[in-house]
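Undergrad: Got a sequence here, can you model it:
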Amino acid sequence: MKISEQIRTHRKSNKMSQQELADKLHISRQSISKWENGTALPSFANIVTISELFDVSLDELIKGDDNLKDHLEEKMEPSNVVGILSIAFPLAILIFILLSISHVGSNVIEDIRSLITMVSFLGVAFTLKWHYINKAFSKASFIWAVIFFIGLFMALMPAIEQGIVQAIVEEMKGIKGM
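TA: Next comes the predicted model:
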């Protein structure tokens, strides 16, 4: 049975409208309609979610739909993480070498590293599609994420404290100079 028929059959047997299914998948009702009419195919992530939602195996959903199999195989491409890391590591090494050659003080290097870390974290935090992350997190991965962020915060604390102390010292110098 084709995926379009599978989705329609399972949706109706669970007494769900297209809109209700779309809301659970965080997509438009029109997408569900296109899937059920066979004019579009769902992504692998949506197939997995549908499988979990209707308590049906992936094998049962996908088997017999050669178009879907071809579509999923076309979509298989290297992860963005590989591309990002292949640029980030050489760039980080180059920056480290340039800073070492220019005889910049270790305090300045530490401040630059802290700034880059904070800016990149904020960039990721504001551009991440959190609803996908929320679906993907298990309790164990959530605990590891909390541990990671505690470690990150502890690593940044010396730089934050140094900045605060430096600001207070500068303020005190300004008061004494009056």
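
Undergrad: Could you use CA atoms for every contact and neighbour count after this?
TA: OK.

Undergrad: could you pull out the helices for this protein?
TA: In the chain, the segments counted as helices under DSSP state H are 3-13, 18-25, 29-37, 44-54, 58-62, 66-75, 80-101, 106-127, 130-136, 139-176.

Undergrad: Could you check the third one and say which residues are buried?
TA: The neighbour-count check on helix 29-37 (16 or more other C-alpha atoms under 10 Å) flags 29, 31-33, 35-36 as buried.

Undergrad: Identify the residues contacting that helix?
TA: Applying C-alpha atoms under 8 Å, 6 or more residues apart in numbering, the contact partners of helix 29-37 are 3-5, 7-8, 18-19, 21-23, 40-42.

Undergrad: List just the nearest of these to Phe153.
TA: The shortest gap between Phe153 and any of the contacts of helix 29-37 belongs to Asp23, at 35.8 Å (C-alpha to C-alpha).

Undergrad: and for comparison, fold this next one:
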Amino acid sequence: MEFSDQIKQLRKENNLSQVQYAKKLHVTRQAVSNWKNNRNLLDLEMLIEINRVFHISLDQLILGDDNMNKMTQKLIKDTDENRKAKYNMITTLIGGFLMILGFVSLSRLIR
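TA: Predicted coordinates:
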């Protein structure tokens, strides 16, 4: 089941309008509409909030059924991007440190 379908089902099971649903989650009605229409996907913090408010497991919310849905793909992509960003930052810091070390060593040789 796609994430948008889960959002609709969860809202209907709790007999909530989009406005009521949005108020429970402290977001706008437009945000809920965008989720429902697959225009925007939620971040991890909002998934946790839905889990807390509606008592639905994160596994069910993220994975839906056996098929990988767009939310699962988004979380995997976000994790990969975060991992790459950390790797790039560490590489940059090490490179910067080595350059400074090289300049210091070179300046001592010149004296």
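
Undergrad: Of the buried residues of helix 29-37 of the first structure, which is the nearest to Ser86 of the first structure?
TA: Ser31 (35.0 Å).

Undergrad: can you tell me how far that closest one sits from Ile168 of the first structure?
TA: Separation of Ser31 of the first structure from Ile168 of the first structure (C-alpha to C-alpha, to the nearest Å): 57 Å.

Undergrad: and if you look at Ile143 of the first structure?
TA: Distance from Ile143 of the first structure to Ile168 of the first structure, by C-alpha to C-alpha: 36 Å.

Undergrad: go on, Ser13 of the first structure?
TA: Relative to Ile168 of the first structure, Ser13 of the first structure is positioned 67 Å away (C-alpha to C-alpha).

Undergrad: Near Tyr21 of the second structure, how many residues? Count them for me, please.
TA: 21 (other C-alpha atoms under 10 Å).

Undergrad: Now do the contacts for it.
TA: When contacts are counted by C-alpha under 8 Å, 6+ apart, Tyr21 of the second structure touches 11, 29, 32.

Undergrad: closest to Phe103 of the second structure among these?
TA: Closest approach between the contacts of Tyr21 of the second structure and Phe103 of the second structure, by C-alpha to C-alpha: Val32, at 55.2 Å.

Undergrad: circling back to that earlier point, distance to Phe103 of the second structure added to the contacts of Tyr21 of the second structure, as TSV?
TA: Below are the contacts of Tyr21 of the second structure laid out as TSV (distance: C-alpha to C-alpha, whole Å):
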residue	distance to Phe103 of the second structure
Arg11	62
Arg29	57
Val32	55
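
Undergrad: Enumerate every residue touching the closest residue to Leu58 of the second structure other than its chain neighbours.
TA: What sits nearest to Leu58 of the second structure in space, not counting adjacent residues and going by C-alpha to C-alpha, 6 or more residues apart in numbering, is Asn51, at 6.2 Å. Asn51 of the second structure makes contact with 57-58, 61, according to C-alpha under 8 Å, 6+ apart.

Undergrad: and with 10 Å instead?
TA: The contact partners of Asn51 of the second structure, by C-alpha atoms under 10 Å, 6 or more residues apart in numbering, come to 45, 57-61.
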